[in-house]
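J.: Here is a sequence together with a model predicted from it:
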Amino acid sequence: MSAMPAKEAAGRWRPARRVAAVGLPWAWPAYLSVLGQLIYVVEKGYYATQGRLGIPGGPLVSAPQNAGTSDVALTQWTLALLGLFSAALALAAVRPWGGLVPRPLLLTGLWATGALAAVSQIHVIREVLSGTGGWSPWAAVQGSVGLCLWMAMAWIFTRRPGRTATAAANTGRDAE
């Protein structure tokens, strides 16, 4: 096989789904989720620069717990990176470039992130109600609102029909 047909074939490649950006009436949960994730990233970065563990609004982490973690800054920067990843995941659900990600993979990521957030939020709410965990009520409210936004975004993306037409149908070119 010569290099020229391979180049031509690469030039004709198009993603399997062509999606338009989701209109603001349906996309606002995703944009607010992105904003919440970016605030989380900044908070984690701030804690990483101070070399301490914790979550703003959460209980103070004791010095022995802090000393028990091998690299506190690396832990916090890793969590900040996960926050950036989830912000990108939320944007992929409503922006046209999200069509480059296979729909089942994006759905799995959205719902898995929502499930993990729900488990964490149940823990926070339980500790706020019992008064033993050191969490502020504001953290419970903020986390619950964030979780509701994330789940609304995942639900909207799930209900939104995915386009499974081939690249030939999307571009009007004949399949060869």
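T.: Nice, I can see it.
J.: Going by C-alpha atoms from here, please, whenever you check contacts or count neighbours.
T.: OK.
J.: got the buried residues for the helix or strand where residue 108 lies?
T.: Using DSSP states H and E, residue 108 falls within helix 103-130. Neighbour-count burial for helix 103-130, counted by 16 or more other Cα atoms under 10 Å, picks out 103, 106-107, 109-111, 113-114, 117-118, 121, 124-125, 127-128.
J.: cool, and stretch 24-35?
T.: 27, 28, 29, 30, 31, 32, 33, 34.
J.: Quick check, residue 80 in contact with residue 45.
T.: Yes - using Cα atoms under 8 Å, residue 80 makes contact with residue 45 at a distance of 6.4 Å.
J.: These two: who's more crowded?
T.: Neighbours were counted for residue 80 and for residue 45 using other Cα atoms under 10 Å; residue 80 has more, 23 against 19.
J.: List the buried residues of the helix or strand hosting that one.
T.: Under the criterion of DSSP H and E, residue 80 resides in helix 72-94. Neighbour counts over helix 72-94 (16+ other Cα under 10 Å) mark 72-73, 75-80, 83-84, 86-87, 89-94 as buried.
J.: How about the contacts made by residue 137?
T.: For residue 137, the contacting residues are residue 128, by Cα atoms under 8 Å, 6 or more residues apart in numbering.
J.: if we go to 10 Å?
T.: Applying Cα atoms under 10 Å, 6 or more residues apart in numbering, we find residue 137 in contact with 57, 58, 124, 125, 127, 128, 129, 131, 143.
J.: Might you report the residue contacts of the closest residue to the fourth one other than its chain neighbours?
T.: The shortest distance from residue 125 to any non-neighbouring residue, by Cα to Cα, 6 or more residues apart in numbering, is to residue 140 (5.6 Å). Taking Cα under 10 Å, 6+ apart as the contact definition, residue 140 lies against 57, 58, 121, 122, 123, 124, 125, 126, 127, 128, 129, 146.
J.: Okay, one more to line up with it:
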Amino acid sequence: MGERSPRSAGVEARWVVVTVAIMVDRAYPRRWPAYAMAVLFLGYALGKAVFAVQSRLGFPGGPPVSAAEAEGYFLDPAVAQWTAAATGVLGASLALATVTSLGRWLPRGVMLLALAGMLLAVGGGALIMILDGFVGLGVGWQWHHGVLGIVVIGLLLATIRSYETATRRRVAG
């Protein structure tokens, strides 16, 4: 009772190995994180463009910027917001380049360096949203902004990992 033939044990062992290999080996490229990042970047650019037209600092749905802070800002609010909108379009373009033939045409090192720079810049802003949303730094971000910051960092890391995986040179062996 309960004994198995060597043949059935071998079949089970192979299924276990295949199942574990599928669960562990997640090293295949995914496109959806890059598309999600592009949508987020374009939303960021649109929000910044709206505030640029109004010559206001801040972001729709974000904490309000006082008149005193806006007055003391080193750039004209419209110029600052149009510049930020341009960086949003640039970020969306870079995210899309990771999953298009253009991104495969560009040198891998240049793309990875640009993605690392994007991770530092975007990750820094997201970290401020996370800390202020959950701990409270005094900026005015709420808990849901902190959740968005976590999602953004996760999507950006997934985009970078996917690009790195897709462009990795395979070693024969």
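T.: Happy to help now that I have it. Bear in mind that the values here come from a model prediction, so they are computed numbers and not experimental data.
J.: Export the buried residues of stretch 24-35 of the first structure to a markdown table and append columns for distance to residue 67 of the first structure.
T.: A markdown table is the format used below for the buried residues of stretch 24-35 of the first structure (distance: Cα to Cα, whole Å):
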| residue | distance to residue 67 of the first structure |
| --- | --- |
| 27 | 42 |
| 28 | 41 |
| 29 | 38 |
| 30 | 37 |
| 31 | 37 |
| 32 | 35 |
| 33 | 33 |
| 34 | 32 |
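J.: what's the closest of these to residue 152 of the first structure?
T.: residue 29 (6.5 Å; Cα to Cα).
J.: Counterpart of that closest one over in the second structure?
T.: Residue 29 of the first structure maps onto residue 33 in the second structure when the alignment is built from TM-score structural alignment.
J.: The strand or helix carrying that match against the first structure, how far on average?
T.: Secondary structure assignment for residue 33 of the second structure, by DSSP H and E: helix 32-53. Taken over the aligned residues, the distance from helix 32-53 of the second structure to the first structure averages 0.5 Å (mean Cα distance after the TM-score superposition for the first structure).
J.: Spatially central residue in the second structure, please.
T.: residue 156 (2.0 Å; Cα atoms, centre = their mean).
J.: how far away is that residue from residue 162 of the second structure?
T.: 10 Å (Cα to Cα, to the nearest Å).
J.: Mutual contacts of those two, please.
T.: Joint contacts of residue 156 of the second structure and residue 162 (Cα under 10 Å, 6+ apart) are 33, 34.
J.: does residue 150 of the second structure really touch residue 126, like I thought?
T.: Yes - between residue 150 of the second structure and residue 126 there is a contact under Cα atoms under 10 Å: 7.0 Å.
J.: Next, count neighbours for the aligned residue in the second structure for residue 41 of the first structure.
T.: When the second structure is aligned by TM-score structural alignment, the residue opposite residue 41 of the first structure is residue 45. By other Cα under 10 Å, the residues close to residue 45 of the second structure number 25.
J.: Next one: the residue lying closest to residue 45 of the second structure once chain neighbours are set aside from residue 52 of the second structure, what distance?
T.: Excluding its sequence neighbours, the residue lying closest to residue 45 of the second structure (Cα to Cα, 6+ apart) is residue 85, at 4.0 Å. With distances taken as Cα to Cα, residue 85 of the second structure is found 8 Å from residue 52 of the second structure.
J.: returning to that earlier point: can you tell me what part of the second structure the helix holding residue 108 of the first structure aligns to?
T.: Going by TM-score structural alignment: helix 103-130 of the first structure matches residues 108-135.
J.: now do stretch 147-158 of the first structure
T.: Under TM-score structural alignment, the match for stretch 147-158 of the first structure is residues 153-164.
J.: Any idea how far that stretch is from the middle of the chain?
T.: 6 Å (Cα atoms, centre = their mean, to the nearest Å).
J.: what's the mean gap between that stretch and the aligned bit of the first structure?
T.: Mean for stretch 153-164 of the second structure is 0.8 Å (mean Cα distance after the TM-score superposition for the first structure).
J.: quick one, what contacts the nearest residue to residue 127 of the first structure once chain neighbours are set aside?
T.: Distance criterion Cα to Cα, 6+ apart; nearest residue to residue 127 of the first structure, sequence neighbours excluded, is residue 133 at 4.8 Å. By Cα under 10 Å, 6+ apart, the contact set of residue 133 of the first structure is 58, 59, 60, 123, 124, 125, 126, 127.
J.: residues in contact with the fourth one?
T.: Shown here is residue 123 of the first structure, whose contacts under the criterion Cα under 10 Å, 6+ apart are 117, 133, 140.
J.: of all those residues, which comes closest to residue 53 of the first structure?
T.: For the contacts of residue 123 of the first structure, the nearest to residue 53 of the first structure is residue 133 (15.6 Å; Cα to Cα).
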